[in-house]
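Colleague: kindly generate the corresponding structure for this input.
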Amino acid sequence: MKDGQPSAIYLKDYQVPAFLIDKTELVFDLDESVTVVTSHLHMRRNPESKHKTAPLILDGGEDVKLIAIAMDHYQLPSEEYCLTDNQIIITATADEFILTCETLIEPQNNTRLEGLYRSSSMFCTQCEAEGFRHITYYLDRPDVMSVFTTTIIANADDYPVLLSNGNEVSRSVNEEGKTVAVWHDPFPKPAYLFALVAGDLNVIEDQFVTQSGRTVELKIFTEAHNIDKVDYSMDALKRSMKWDEDKYGREYDLDIFMIVAVDDFNMGAMENKGLNVFNSSCLLASPKTTTDDGYQRVEAVVAHEYFHNWSGNRVTCRDWFQLSLKEGFTVFRDQQFSSDMNSPVVKRVEDVSFLKTAQFAEDAGPMAHPVRPASFIEISNFYTLTIYEKGSEIVRMIHTILGEEMFRKGSDLYFDRHDGQAVTCDNFVQAMQDASGINLSQFKRWYSQAGTPRVEVSGEYDDVEKTYQLTVSQMTPPTSNQPTKLPLLIPVRMGLLDNEGNVLNADLDGVNAQEHVLHLDKAEQVFKFKNVASAPIPSLLRGFSAPVKLSHNYTVEQLLLLMSSDNDGFNRWSAAQELAVRELTALIEQVKLGETLTVESQLLVGFKRVLSDETLDKSMVSLILTLPSQAYLSELATEIDPHAIKAARTHLKRLIGCALEQKFADCYSQNNAKVDYLPTADQIAQRKLKAVALSYWNESDSVTARRAVIDQFNAADNMTDQFSALSIAVNVGHSDFQVMLDDFYSQWSHEALVVNKWLMLIAGQEADNGLDQVRGLMEHEAFDLKNPNKVRAVLGGLGSSVSTFHDTSGSGYEFLADQIILLNKRNPQLASRLCTPLTRWKKMTPSLSVLMQKQLERILSEELSKDVFEVVSKSLA
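Modeller: Got it, this is the predicted structure:
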């Protein structure tokens, strides 16, 4: 950072705004070269503010040019206000007034993708968190809520579709022949929820009748060539609306709900009131171009953004420190929805697998922060897995502690009590406490303490007394700026199994049941179960009832029993993962010592049982058969040696594939049935298991297995089967994989989202010339540095390639640093997120650690955006 360091903003310094904006009237005159924005802000001093004579300070961006400013029609001369790069300060104001600003912006040159910008041939907006200040001067903070009226003026031929928040109230043609569309949103909202879209778009339309009998118009807009890919999104939207009424009693409130697909977007989607703007990768779906994972992502994101209408829009955040108030709660809601639409156990395993791999790593890294951060330099850096995924787990724990009925009462009270308000995480917890009568004061520590708690459990059985005693302790390791941690309230769901895998009844505190929820609220506690018929095997943390690292000294035999017999599906998967981790850990140490790799795999025994169990859900089988990822093993490691981890995983997977070759061949054959594609849970499960079986089968030297890959690739009538075959061919080094890659691109070069998958697959190859291939991709006709999806595809693929990214010369780290420096000025949000792989440098093996550190220091020497500076400086601290 060449100049002065940016300063941090602290939660403890929060003050209510000195002014409020009751009405916001916006006029956009859209043009190819420059857009004129006129705002009329109906303002008044905030009666709750203690600063009765405070100046008016409006936020603006360095890319916003002020043309004129007036107060109650009085044009302010320059000496009556102070204009800086990012603020207007007006000292003298009345208690009530109308402030009019006229500004110029150039959306076509906006590479930050914040505020108003061009994507392809359309104008669109992204205003969360602080993008609105790149449109015009405003009180750009979430606790300033205003009723918006938006007028859009544009050339009718180029921009026949003109959209904004709320309901369209008029449309006319002015004297210049331009279309003038006026939209009004009757619900007060902060500026971050503002949206505008203008373009030549196609639309599909439908209707939804609410539980009170109102008809809501539903519209999804895309560019013409993508309009055939949004039927599934419309179906997901209608199911989301029905589910939210049934599950939470939340009815949609406007006359119209719209979604627009945008190709250039920094995030996944945005919940702007009544006008959601989506990254096209989260909205478009068709069998030929979208994998099963893609369909499930579309379903989840559509639901997530719709559910924000209440958990985020009608009730929003007081300040950005409370971001998880809306995001954590809404992630929990979309996870519930996806569980109800598909397999609850499979959904839970997938969510927890992601949490344990990525969020736990974040908790242990330099950017570790509480779910409600105490400070930040750039808010965009705190759209993190901690805010979203751990935030969701905190809401889930409240649900576990209160139970379904009381949780619903709590959510009803929260929405009713705070409708139309900007509130805090404490308000949410208080509503849950008031509705249930359960004291959650200690539980609130989850919001303020960073890090992943470690829970250790030991058990002792008394054969004479028929009692089983569990000793449970908790400890949260120190994190940056938080050396001391207090005990948390941790709900631990558990059951007891006998040696045959049957569930035992047991008494705990006078309650006889097969399952109990332990409330761990001290550093160490003892729980004594009575009337336990035989020495039990504890099934702990069922359904992953708390985001903790659990430690219990299971024997291999006990893990095999849990894996094959536990009636909690999540713990069957967890036991398989634990077995695999133990074997992989031994192999990793052998690699480091230069020893011959050898392991007597008990995992084989468990896999045989699972493959033979026809009662198991096929998705569950595929999850159990999947080895812990490179990323997860890295998170578990005290010192990360990526090459050793890769060698261990490769060895164990090949060992299993060869030993169970016929089992996997049979499994593949049994699941290779030809059916018309549907994204249903049963079909998805079958395709997933087929892919896992084919992958393991190809670890053997079977010519038949290699032929099956080619046949599946050529005969596939859906993207799931075709891309899984291509991925297997690339990953095992199939002799024809390059021909297959070329054929794939030739077939799909006109489909941007499919090409992104191709880019990521090539960039992630384990190849001797990997970095040359990545450089070639960035020069390829299919690549565009302005498109975040393409950048993430190539550089995300690079980060997953051990041989390329972690090359012992440091060339992979240097190349990534080059791209971060390049993107720092073009798109700071994207650049800061690309820093994540380098931030793990302190955990790397020393020879790699020093190379990563060197590149971070090189980045820091540049003139950096706040986004990149915060991540890099904290990483080096």
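Colleague: from now on I want contacts and neighbour counts done on CA atoms only, so please keep to that.
Modeller: Will do.
Colleague: buried stuff in the longest helix along the chain?
Modeller: Looking across the chain with DSSP state H, the single longest helix is helix 569-593. Within helix 569-593, the residues scored as buried using 16 or more other CA atoms under 10 Å are 569-581, 583-585, 587-591.
Colleague: what's downstream of it, the next helix or strand?
Modeller: Next helix or strand after helix 569-593 toward the C-terminus (DSSP states H and E): helix 603-612.
Colleague: what is that next one packed up against?
Modeller: Here helix 603-612 touches helix 556-565, helix 569-593, helix 618-625, helix 661-670, going by 3 or more CA pairs under 8 Å, 6 or more residues apart in numbering; DSSP states H and E.
Colleague: let's see that with 7 Å instead.
Modeller: helix 556-565 (3 or more CA pairs under 7 Å, 6 or more residues apart in numbering; DSSP states H and E).
Colleague: which residues touch the helix it packs on?
Modeller: 501, 537, 572, 573, 575, 576, 579, 606, 609, 610 (CA atoms under 7 Å, 6 or more residues apart in numbering).
Colleague: relative to residue 52, which of these is nearest.
Modeller: residue 573 (60.0 Å; CA to CA).
Colleague: was I right about that closest one contacting residue 622?
Modeller: No - contact status for residue 573 versus residue 622: not in contact, 9.9 Å apart, counting by CA atoms under 7 Å.
Colleague: let's compare: structure for the following, please.
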Amino acid sequence: MSESRAKAMRLADYQQPDFLIPELSLEFELDDHQTQVIATSKIVRQGDHDRPLVLHGEKLELTEVQINGQAVQPQGSDTDLTFASVPDEFTLRIVTRIDPANNTSLEGLYKSGQAFCTQCEAEGFRKITYFLDRPDVMARYQVKITADKARYPYLLSNGNKVDAGELPDGRHWVRWDDPFFKPSYLFALVAGDFDLLEDEFITQSGRKVALQIFVDKGNLHRAGHAMRSLKKAMAWDEQKYGLEYDLDIYMIVAVDFFNMGAMENKGLNLFNSKFVLADAAAATDEDYFNIESVIAHEYFHNWTGNRVTCRDWFQLSLKEGLTVFRDQQFSADMADPAIVRIKQVKVMREHQFAEDAGPMSHPIRPAEVMEMNNFYSVTVYDKGAEVIRMLHTLLGEQGFRRGMDLYISRHDGQAVTCDDFVQAMQDANNVNLELFKRWYSQSGTPVLSVKEQYDQQSGQFTVALHQHTPPTADQPHKQALHLPIALEVLGTHGSKSQVLSLTKESQTFPLGQFETKPQLAVLAGFSAPVKLDFKQDEQGLLNTVLYAQDPFLRWDASQQLISEALHRAAEQGQTVLSDNLQGLFEGVLEFAPEQRALAAEMLELPSFETLAQQRQRIDVDALLNARNALKRLLADRFHPQWQALSASSSQSYIYEADQVQKRRLRAVCLGYLAHRQDQSTLLQSAYTTSDNMTDTLAVLKACQQADHPLFSGLMQDFESRWQADSLVMDKWFALHGSHQHKDSLAKLQLLTSHAMYSINNPNKVRALIGSFAFYNTAGFHALDGGGYRFVTDYLLKLDAVNPQVASRLITPMLGFAHLDDRRQDLLTQQLARLLDNKSLSRDLFEKVSKALKLSS
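Modeller: Predicted structure coming up:
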């Protein structure tokens, strides 16, 4: 078993498929436990060879196989079906049965509540029928679905609806035809009874596209924001990239049980309900933002992922990194671009840098994988987007658009590679990007060292840049990368911005002549995904906060100043409010009423996760105590300002920029005020008078993070109000899971038996157990090892139910090199427990085995 689990697939071993399947007809007779699937394929040998046809399949009951109408007996195993000798071109008919109701992995065809739905990316289609389940095998699909009409009035699949009918026994059928070639991972099927929101979109060429969003009964009033977001995304993609939608209908279905956020299946997107449903009472500003972003992301995949898709799964960032960048561009155009960028950088620093430093380190195009589901990672998605952003910076807006136009026109209808994308960018702009390609094959986070020099006599100001990427678990040796380094020079006559192109290990750049030594601010807009080694004193950082033009530089300088103070306090065991730190908060609070969004981000202390990435070794308790102590000091020192800025607004809730900024700043202020015991009346009033989930949750989070006595009572009231709403209760579970309290573990164990909780629902597991593992620093890292044991015990249960979710949940247990020796030993013991489980999934086996190998 271990040998099978440890077998890796390698990019270097890629070979084109021996056979192609240009046409596939699927017929589904839906039943909870005995769904019959008839797959009729046209199969063509590719190339001159006599190798057998090997089809992928998992957990299938095979009932019939025919080649050109004649019954055959192929060889079968748990994972494939082998035909030793077949004609060069033939028709293959395979009949299988599957059990959707008991498919807790949520891959292939499964039941979500009372509806049937599918999830086939990356390799879920093989749980539906035997097939060449790989992205470079592309077919035209015809799909017929038959089911009970009363229970499943809507029968949906990819493409356009071409026919329908009713049967005498109360069943009905619908036929769908997708005119575009697609790989099996983009297949989708949904059957259920929903509320339906309908609209239409007129494309730039005048075509009318029907828009449909299907939601659970009673949730129709929560689908409006998703529909508006979809129409914005469709218009934006036409305007920004000239890309028009290509089918007659575009459908979105919201389901409660889903492993991911959403899935871009051609013309029929399946979404986790949390990224579709929203109203002021139940959804926060963050929910509204995320819905708009994810709706756009899946729509943008129609061209960057569907019409042009991946040749193999090692090329996943080809579609995901590019599409994340596109949805980031969209979000920046829809909201405050500076705040959107800060959010993206937080993800990189808190999660992607940690992945680079841990046992699962990999390039955005991995060289090998054991389990493909493990590489739907922040590296492939978010670092992949940063790589695309660097290309955009180097080529400029027009140059990048030329490259995109060539990429789409050259590869429409094809399954291609990351190299094909970079080649299109290179050819369209007549530039050499060979050095830049290293980003696709090299893992790790580069460290950028900056040294400035000012010549008093000549006034010449220069900067020396040096790059170094430390060894990672997968790659001991690194090469220099192509880094665009954006910076600002702050002089007596204003600021000067420019982008330096660092292509060697070390380079020196002249920045101009100045009467006096100017102030240098490096990495404007986070122009490259690097860690910055730039020794600046507190006054220099404060000057950047107050005078730089780039909002990211101002925010970043504020966070550096606060971070250094926290690390110093953790090392010295005493937290003090230095003059410069006090000056920082005074300055930001002064401009906060005019620049609320940026001020809110600057006034927020760096997260523990960000702080942990800034040192080789950390003392968990000392750093946590220092952070809490500084928050209490700031709560007292600026008490009047927090109160003034948190004053309630009488406006009714609207999701628009000005109100979002006010609510965000108010939430930060409440977070400080909750650290004062004399603010109970204010907090209680803020909770009672709130007319929206954003403000309500702001009070709850403030009380939770300060461990305020009000928290327990408010949470009881919140539960009584929302106990019937699954999505809102996820927020309640998450608050309990991340509550750093002495009895948090006992509470957690109790909540796993709550009526609304289910180990089968990924949203519930992520909300409760995931929040504990990722964000309950004190509980998870408790010195008695109880937090580690609890998560390990839960993983052993969860892995048997849903390996994908279990594999994502283990992430906080992997990157432990920066912890003290005792905690490292405790974590190693729990990982060894997992590895001793002989039935451990490939998903977990890969991560655990790599983590233990790195620790040995």
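Colleague: fetch the TM-score of the aligned pair.
Modeller: Overlay of the two chains. TM-score (TM-score structural alignment, normalised by the length of structure 2): 0.98; 851 aligned residues with a CA RMSD of 1.2 Å.
Colleague: residue in structure 1 matching residue 802 of structure 2?
Modeller: Aligned by TM-score structural alignment, residue 802 of structure 2 pairs with residue 827 of structure 1.
Colleague: name the nearest residue to its match, sequence neighbours excluded.
Modeller: Spatial nearest neighbour of residue 827 of structure 1, excluding adjacent residues (CA to CA, 6 or more residues apart in numbering): residue 112 at 4.3 Å.
Colleague: surely the one you found touches residue 830?
Modeller: No - counting by CA under 7 Å, residue 112 of structure 1 stays clear of residue 830, with 8.6 Å between them.
Colleague: those two: which is more packed in?
Modeller: Using other CA atoms under 10 Å, the more surrounded residue of residue 112 of structure 1 and residue 830 is residue 830, with 25 against 22.
Colleague: mean per-residue distance, the helix or strand containing that one versus structure 2.
Modeller: Following DSSP H and E, one finds residue 830 of structure 1 within helix 828-834. Here the mean offset of helix 828-834 of structure 1 against structure 2 after fitting is 0.8 Å, by mean CA distance after the TM-score superposition for structure 1.
Colleague: for residue 357 of structure 1, see how far away the aligned residue in structure 1 for residue 424 of structure 2 is.
Modeller: Superposed on structure 1 with TM-score structural alignment, residue 424 of structure 2 falls opposite residue 431. Distance of residue 431 of structure 1 to residue 357 of structure 1, computed by CA to CA, to the nearest Å: 32 Å.
Colleague: more crowded one of the two?
Modeller: Taking other CA under 10 Å, residue 431 of structure 1 and residue 357 do not tie; residue 431 has more neighbours (22 against 19).
Colleague: mind checking how far the closest residue to residue 425 of structure 2 other than its chain neighbours is from residue 241 of structure 2?
Modeller: Spatial nearest neighbour of residue 425 of structure 2, chain neighbours left out: residue 403 (4.1 Å); criterion: CA to CA, 6+ apart. Distance, residue 403 of structure 2 to residue 241 of structure 2, using CA to CA: 11 Å.
Colleague: between those two, which is the more surrounded one?
Modeller: It is residue 403, of residue 403 of structure 2 and residue 241, that has more neighbours when counted by other CA under 10 Å, with 21 against 13.
Colleague: so the more buried one, which of the three states?
Modeller: At residue 403 of structure 2 the chain is in helix, as set by DSSP: H, G, I helix; E, B strand; the rest coil.
Colleague: same deal with residue 471 of structure 1?
Modeller: Per three-state DSSP, the local secondary structure of residue 471 of structure 1 is strand.
Colleague: give the equivalent position in structure 2 for it.
Modeller: In structure 2, residue 471 of structure 1 lands on residue 464 (TM-score structural alignment).
Colleague: cool, and residue 97 of structure 1?
Modeller: In structure 2, residue 97 of structure 1 lines up with residue 90, judged by TM-score structural alignment.
Colleague: my read is its match is in a helix, agree?
Modeller: No - under three-state DSSP, residue 90 of structure 2 falls outside any helix and is assigned strand.
Colleague: how many other residues sit next to residue 177 of structure 1?
Modeller: A count of nearby residues for residue 177 of structure 1, using other CA under 10 Å, gives 12.
Colleague: kindly apply the preceding question to residue 218 of structure 2 instead.
Modeller: Neighbour count for residue 218 of structure 2, taken as other CA under 10 Å: 9.
Colleague: translate it into the numbering of structure 1.
Modeller: Matched to structure 1 by TM-score structural alignment, residue 218 of structure 2 sits across from residue 225.
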